[in-house]
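Predicted structure and sequence below. I'll ask about it afterward.
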Amino acid sequence: MATFKAACIQLRSGKSIEQNASVAEELIRQAAEAGAIYIQTPEMSNVLVRSRDELMARIGSGSADPFLKMAQTVASELNVSLHLGSLAVLKDSGKVANRAYFIGTDGAIQASYDKIHMFDVDLPNGESWRESATYDPGQEAILTDAPFGRVGMAVCYDVRFPAVFREQARRGAEILTAPAAFTRQTGEAHWHVLQRARAIENGAYMISAAQGGVHEDGRETYGHSLMADPWGEVIAELDHDEPGFVVAEVETENVAKARTRIPAITNERAFTSRIADGLKEIPA
């Protein structure tokens, strides 16, 4: 079991990858100075561009991305585990991956995860999103082992699909994550309850960095980067949508304690379902 400090970096990413990397680097360094050894950035850390054509013109392969290169250099220099919530990465297929990276203390890429669930929706306020038009969905839930514990990787909209997090918890994840760029409308309604629910039902820490504020492309995101403990208590939150960071102490022994008190994972049973068409006899 480990006790360590974790940090969420909150950004307001714009169209310039280099500028976004510069802002993120400064905040990462401040979080490390505050004692964090696990530092997470939000979804689409490297760039937020609404126009598909403009996005395609700005991004490249993951290995060539200036944000990723910065992160690898800084992780090695500061001796921290750096979790990039996601970057927009151009694929050979001509579509884009919404790809998270976990960078070890040596600066090497330890794991990557492509967002599985695509946000295709028409909101009551007139906003319309079709992620599947631009992005290729991932196929695998990914976990990785860090010096302080096992981390499950997910991104934003994945948080609405509990099966991803339960599968990771079954595989021993002590820290679950959903770095995000939640819209303000959905964030105000559901952000806190979804984060706490995933923590409670799996008896795990939930750590989610977020984008916040009005972005260069006109979208507005909710912010409120937060961390919840395995009992569902919010232990740290940036209670606004401005760029910044928040640090909290994580005690992984609390995972075992929560799962002993509420053994939902071990009590889980397989079942089938059907639509009842009336009782032919009273069950014994």
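Done, it's in.

Please make it C-alpha for all contacts and neighbour counts, starting now.
OK.

Buried residues in stretch 40-54, which are they?
For stretch 40-54, burial by neighbour count (16 or more other C-alpha atoms under 10 Å) applies to 40-49.

List just the nearest of those to E253.
Q40 (21.0 Å; C-alpha to C-alpha).

Verify the stated contact: the closest one with Q211.
No. Using C-alpha atoms under 8 Å, Q40 makes no contact with Q211, being 11.8 Å away.

I28 sits in which helix or strand?
For I28, the host element (DSSP states H and E) is helix 17-33.

Apologies, that question was intended for Q168.
Element membership for Q168, per DSSP H and E: helix 162-170.

which helices and strands sit right next to that helix?
Contact here means 3 or more C-alpha pairs under 8 Å, 6 or more residues apart in numbering; DSSP states H and E; on that basis helix 162-170 packs against strand 149-153, helix 184-202, helix 264-267.

and here's the other structure:
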Amino acid sequence: MRAAAVQLTATTDRAANLATADRLVRAAAHDGASLVVLPEKWSSYGPPAELRDGAEDLDGPALTWARGIAAELGIDLVAGSIPERGDARGSNTSVHIGPDGRDRATYRKLHMFDVQVGGRDYRESDGEAPGDEIVLSATASGVGLGMTICYDLRFPDLFRRLAVDGARIIALPAAFTEATTRDHWEVLVRARAIENQCFVVAANQVGRHAPGLRTGGRSMIVDPWGIVLAQAPDAETHIVADLDLDRLQRIRTDLPSLANRRPEVYG
């Protein structure tokens, strides 16, 4: 299986974001990718007030386009995440769409990014409600696909649950800040891949989105041994890598850390 991660610099210009996503998803499919992952909030990204203005329903323009292009290109598309409109607070929502253009899974981000980092306060929970469900999907070919978003990367329990439940690939759409990308991103992505013996397809945003709002890029595809199969430069682009599922099985057989877990001791 060939997978791709799309990296872009989204702003509040939804038409421009969609045009860039369309170009890069088509390029990834042209390069042979059958699974493509877009970044977090690819449809609209900016300051909280403007982000709320860019929120959409699940049948809005962003996901309508995503369903159409998945069917046209015959790919599994993890449509990153979009700010989903809600009554009081919205959700940060990722949808996996199959090659038939139909939704295969919907995941709402579990962990809210309420932190202070790089001299800036982030209060994601002010405008978004956390999800309450762990979501394991599957590609059209039947490969277990775990759904996560950005800050979820710092919570290994979620990734472990997905792996134990059957994930062999974990999709990670992200908008990691520039500061945390530089110091933590690669370490965390590789750690989640190694400890769960999964492929991780991590699609990050990159660059300046608004005054004081920058993300770090370096989108990655990592194998179950922690080897970086592909990594993006600091630009809007896509990366591709072949996912050797037989190698994954050999790793899990030869070094059976998942099978050797002691949940009766530590839960």
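Looks like it came in fine. All figures in this text were calculated on a predicted structure; none of them were measured in a lab.

Overlay them and tell me the TM-score.
Overlay of the two chains. TM-score (TM-score structural alignment, normalised by the length of structure 2): 0.96; 265 aligned residues with a C-alpha RMSD of 1.3 Å.

sorry, back to before: beyond the helix holding I28 of structure 1, next helix or strand please.
Next helix or strand after helix 17-33 of structure 1 toward the C-terminus (DSSP H and E): strand 38-40.

according to the alignment, that next one goes to what range in structure 2?
Under TM-score structural alignment, the alignment places strand 38-40 of structure 1 onto residues 35-37 of structure 2.

what do you get for stretch 72-82 of structure 1?
With TM-score structural alignment as the criterion, stretch 72-82 of structure 1 aligns to 67-77.

Would you mind listing the outside residues contacting the matching stretch?
Residues from elsewhere that reach stretch 67-77 of structure 2 (C-alpha atoms under 8 Å, 6 or more residues apart in numbering): 22, 26, 29, 33-38, 66, 96-103, 139-140.

Filter those down to the buried ones.
Buried members of those, scored by 16+ other C-alpha under 10 Å, are 26, 29, 33-38, 66, 96-103, 139-140.

Need the counterpart of M220 of structure 2 in structure 1.
M220 of structure 2 maps onto L226 in structure 1, with residues paired by TM-score structural alignment.

er, G90 of structure 2 I mean
Alignment note (TM-score structural alignment): G90 of structure 2 maps to V96 of structure 1.

Identify the residues contacting that match.
By C-alpha under 8 Å, 6+ apart, V96 of structure 1 lies in contact with 88-90, 134-136.

Export these to CSV and append columns for secondary structure and neighbour count.
Formatted as CSV, the contacts of V96 of structure 1 follow (DSSP: H, G, I helix; E, B strand; the rest coil; neighbours: other C-alpha atoms under 10 Å):
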residue, secondary structure, neighbour count
A88, strand, 27
V89, strand, 26
L90, strand, 22
T134, coil, 18
Y135, strand, 22
D136, coil, 20
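
For the stretch 101-250 of structure 2, just list every one of the strands.
103-108, 114-117, 120-123, 136-138, 144-147, 169-174, 199-204, 206-210, 213-216, 220-222, 228-231, 237-242 (DSSP state E, counting those that start in this stretch).

With distance to G74 of structure 2 as new columns, can these be given to me in a markdown table?
Formatted as a markdown table, the strands of the stretch 101-250 of structure 2 follow (distance: least, C-alpha to C-alpha, whole Å):
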| stretch | distance to G74 of structure 2 |
| --- | --- |
| strand 103-108 | 13 |
| strand 114-117 | 38 |
| strand 120-123 | 38 |
| strand 136-138 | 15 |
| strand 144-147 | 17 |
| strand 169-174 | 18 |
| strand 199-204 | 19 |
| strand 206-210 | 27 |
| strand 213-216 | 30 |
| strand 220-222 | 21 |
| strand 228-231 | 23 |
| strand 237-242 | 17 |
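
tell me the most buried of those strands?
Highest mean neighbour count of the strands of the stretch 101-250 of structure 2: strand 199-204, a mean of 32 (counted as mean count of other C-alpha atoms under 10 Å).
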